[in-house]
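Undergrad: mind looking at a prediction? Sequence and model below.
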Amino acid sequence: MSATTPQNHPSFEELFKDLDTVPLALFEHLDLSFLEEFPVFAPDPWGRTREHEAPELFKGVLYCFSRDIYGVKAVARELHDELIWRQCGFESAPSYQSIHRFFTDFALVAEDAFNKLVEQVADRDLLDNTFRIDSTDVRAHPDDDDATWNYDPTAESDDTENEDDEDGDEESDEDEDSYYYGYGCLLVSTGPKLPIAAAFTQQKQVDEETAKRITRDALAVEKPIWMLGDGAFDILEWHDDLVDEGVVSVAPYNPRNTNDPLDIEYRIEDRIENHTDNIHLKQSVLEETYKRRTQVERTIGASKDCGLGTPRVRGRVHVKTHVFLALCLRLAIAITNYERGANPGKISVEV
């Protein structure tokens, strides 16, 4: 008996129609057409055509990040699996050169792409009336010449709690643990672990201008009632700017070695007194509100699960691109789970 080929061989689209897979689910509700609006992805003026379009390449990279696959070589290798590249919308497997070019071009618009996805999250009414701001470390490869040794005050405070139980040698090790080699990332978060504004920085410690800029970015998305930060955000102008916007900023008061410390727990108590006589906040209300600040730590944790904590690239530009791709993935997962009726705060797609 001779073998015969079926006349009505199903297409891959028909095969995928009844399947529920991570790539299909992850991109089902995302609108990535905004990428085509960026000049960097516009047609080449010299007539060179792109082998693949930006939305498909973005999908492929995000899928790889969801599988802890990073770097041009690793992504190219993964996207040579036909079942994967077809689900990401490619008509053929993308080449190493195409993926490398995408990473290079995306670096120029990484923050803009992140902001576009933030808009899609906001359109789904996933934000709440409390924003939180915090910074985190981004550990770098030891051979990354652009990275620097940075001081992490959080590590020091954790060490101090146990210093009575440590001997001299262990205390010396703890001092070393207060420093790390890498960069920093400043985030504003809200809702179900959603980063809505971000800045890639040279170090974890916060400077005033970056804090104010990222806060403005967050308020441009939506104006909350509360903005919560830890003691690092006891910055006078940061508080005053928020009060002027009608937002109550809550951060612990830091006396900064003053000879005449104020009798307050939170800086906002003093700033409101200086701004108006008509508003009064009970300290108990501030204390209860400040307890909600820990949500930003969970957002940072969720973002690190999406790749923020594992940049396997070198150089400031490449690490920054990696960071914003990880943040984009976090938003993509939240949108997908929300649209599928699952908890948008989950760190993986429910299929």
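TA: Happy to help now that I have it. Just so it is clear, the model here is predicted, and its values are computed rather than measured.

Undergrad: use CA for all of it now, contacts and neighbours both
TA: Fine.

Undergrad: what segments of the stretch 51-200 of the chain are strands?
TA: Counting by DSSP state E, counting those that start in this stretch, residue ranges of the strands within the stretch 51-200 of the chain are 130-139, 148-151, 179-190, 194-201.

Undergrad: in CSV: the ones you listed, plus mean neighbour count.
TA: Formatted as CSV, the strands of the stretch 51-200 of the chain follow (neighbours: other CA atoms under 10 Å):
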stretch, mean neighbour count
strand 130-139, 25
strand 148-151, 17
strand 179-190, 23
strand 194-201, 25
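
Undergrad: out of those strands, which comes closest to Trp85?
TA: With CA to CA, the closest approach to Trp85 among the strands of the stretch 51-200 of the chain belongs to strand 194-201: 28.0 Å.

Undergrad: if we can go back for a sec, dump the strands of the stretch 51-200 of the chain to TSV, plus distance to Glu297.
TA: Shown next, in TSV, are these (distance: least, CA to CA, whole Å):
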stretch	distance to Glu297
strand 130-139	8
strand 148-151	19
strand 179-190	9
strand 194-201	11
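
Undergrad: let's bring in a second model and compare:
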Amino acid sequence: MLKKNVKVYLAFVIFAVVGIALFWLLGFKEKPETRIIKHGEVPGEIIYTYSHPLNSPSKIVWTKDGSFIHEETINGIAIMYIQPDLQGNLWTPSTKNDKLYKLTSDYQVETSRTPGTTKNFKILNGDKVSSHSNLSNIDFNKLWYEGEKKSFQMKLEGFLREFAKDGDKLYIFADFIAKGTSVLYEVDIPSEKITNTVPLPEGVADDMVIYQDKVVLATKTSLTVVNRSDWKVSTVKLSYPDVRPVSLYTRDDHLYVTLRSDVDLSGLKIIKLDRNFNEVSKVDLGLVYSGDQYKDDKIYIYSGGNDPERGISGELSVYKLDTWERLGSLVLPSGPNNYNVSGFTVL
């Protein structure tokens, strides 16, 4: 009886060992980039990318409510921007060449070409807008607009950094780097013509939105406001010293401004302004800022930690607007070859 039990036990052990070996050999071993650590609640579908400025491949990871869903590898380098369209597809360009990647809702990858190396890329109300380097004249960029009803290209002076759209009007912030100046272009989409060129006092802008009848730009240590009724330009000073606005969001007739400190790296702040640009409230979240995205009544903030020894790329935190309750966070692992998270989007 004892010998029989021993045989049964040995058979069980052998079966278990063989099963584990097959599990690993068939590729079911957990990959480092799927080891997401979740704290609290992280609602929504979050897609983030791993990429290197010089090497390929890049990787895209899908999560839902903080849990890993899928990952896909693409043979692209320098993947930074990832944007959803209205049909459920994701688009991400290489910022080192002319490749544009489309990822369908069933995780198929399609590759197309752009007019040149992509410098900036956004999807606005379903329309793709991007700027591309112009090898024949480095002082100009190519603008590429691709909408459902209209597609066109045009050459514009300056480094085309930011885009915003309102109806048939497209607004473009252009940085004249060599001159140390900048302008705001208004382009009429149906006619493909520039209808206004507004000189601006600041040469750098990190974000731009349409707020009321104005174009608002996040520039250096203040907001630059262009009134579209008379094209006058004004500046809104911010109450915090040693910060610069990096992200703008409009909701319920208010403007939210994300402020990054270049002095105190963990000094991320957010202010809420009313229609007259008066401060309604402000909060110091005390986070290191690597990127953010507002979505409905929440803000998602990525803080890059880059700790390859612990296998950690950074942490993505989600806060409720106005109450500033921290709902939860995701500790994101290092990617393949210790690549860091290079971008993310929230659906």
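TA: Cool, the structure landed. In this text the structure is predicted, and so the values were computed from the model without any measurement.

Undergrad: list the TM-score for the superposed pair.
TA: TM-score for the superposed chains, counting by TM-score structural alignment, normalised by the length of structure 2: 0.28, backed by 161 aligned residues with a CA RMSD of 6.5 Å.

Undergrad: buried ones in stretch 284-304 of structure 1, by neighbour count?
TA: 286, 290, 293, 295-304 (16 or more other CA atoms under 10 Å).

Undergrad: and of the strands of the stretch 51-200 of structure 1, who's closest to Val118 of structure 1?
TA: So among the strands of the stretch 51-200 of structure 1, strand 194-201 is nearest, using CA to CA, at 5.7 Å.

Undergrad: C-terminal to the closest one, what's the next element?
TA: As assigned by DSSP states H and E, the chain's next helix or strand after strand 194-201 of structure 1 is helix 208-221.

Undergrad: quick check: angle from that following helix to strand 130-139?
TA: Here the directions of helix 208-221 of structure 1 and strand 130-139 differ by 130 degrees (axes from the mean of the first three to the mean of the last three CA atoms, to 10 degrees).

Undergrad: what's helix 208-221 of structure 1 packed up against?
TA: Applying 3 or more CA pairs under 8 Å, 6 or more residues apart in numbering; DSSP states H and E, one finds that helix 208-221 of structure 1 contacts helix 110-123, strand 179-190, strand 194-201, helix 236-244.

Undergrad: contacts for it, please.
TA: Identification of contacts with helix 208-221 of structure 1 by CA atoms under 8 Å, 6 or more residues apart in numbering yields 118-119, 122, 186-188, 196-199, 233, 235, 238.

Undergrad: give me that answer again for 7 Å
TA: Contacts with helix 208-221 of structure 1, where a contact means CA atoms under 7 Å, 6 or more residues apart in numbering, come from 188, 196-199, 235, 238.

Undergrad: possible to save those as a markdown table with distance to Asn274 of structure 1?
TA: Shown next, in a markdown table, are the contacts of helix 208-221 of structure 1 (distance: CA to CA, whole Å):
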| residue | distance to Asn274 of structure 1 |
| --- | --- |
| Val188 | 26 |
| Ile196 | 30 |
| Ala197 | 29 |
| Ala198 | 30 |
| Ala199 | 31 |
| Ile235 | 15 |
| Trp238 | 14 |
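
Undergrad: so which of the helices and strands packed on helix 208-221 of structure 1 comes closest to Ser98 of structure 1?
TA: helix 110-123 (17.3 Å).

Undergrad: quick one: the closest one to helix 208-221, angle?
TA: Using the same axes, to 10 degrees: helix 110-123 of structure 1 against helix 208-221 is 40 degrees.

Undergrad: what about Glu78 of structure 1, how many residues nearby?
TA: For Glu78 of structure 1, the count of nearby residues is 20 (other CA atoms under 10 Å).

Undergrad: that one and Ile333 of structure 1, how far apart?
TA: Noted for Glu78 of structure 1: a distance of 20 Å to Ile333 of structure 1, by CA to CA, to the nearest Å.

Undergrad: repeat for Val118 of structure 1
TA: 12 Å.

Undergrad: kindly report the same for Ser172 of structure 1.
TA: From Ser172 of structure 1 to Ile333 of structure 1 the distance is 41 Å (CA to CA).

Undergrad: quick one, which of Val118 and Ile333 of structure 1 is more surrounded?
TA: Ile333 (25 against 22).

Undergrad: sorry, back to before: of all the contacts of helix 208-221 of structure 1, which comes closest to Arg316 of structure 1?
TA: Ala199 (12.8 Å).
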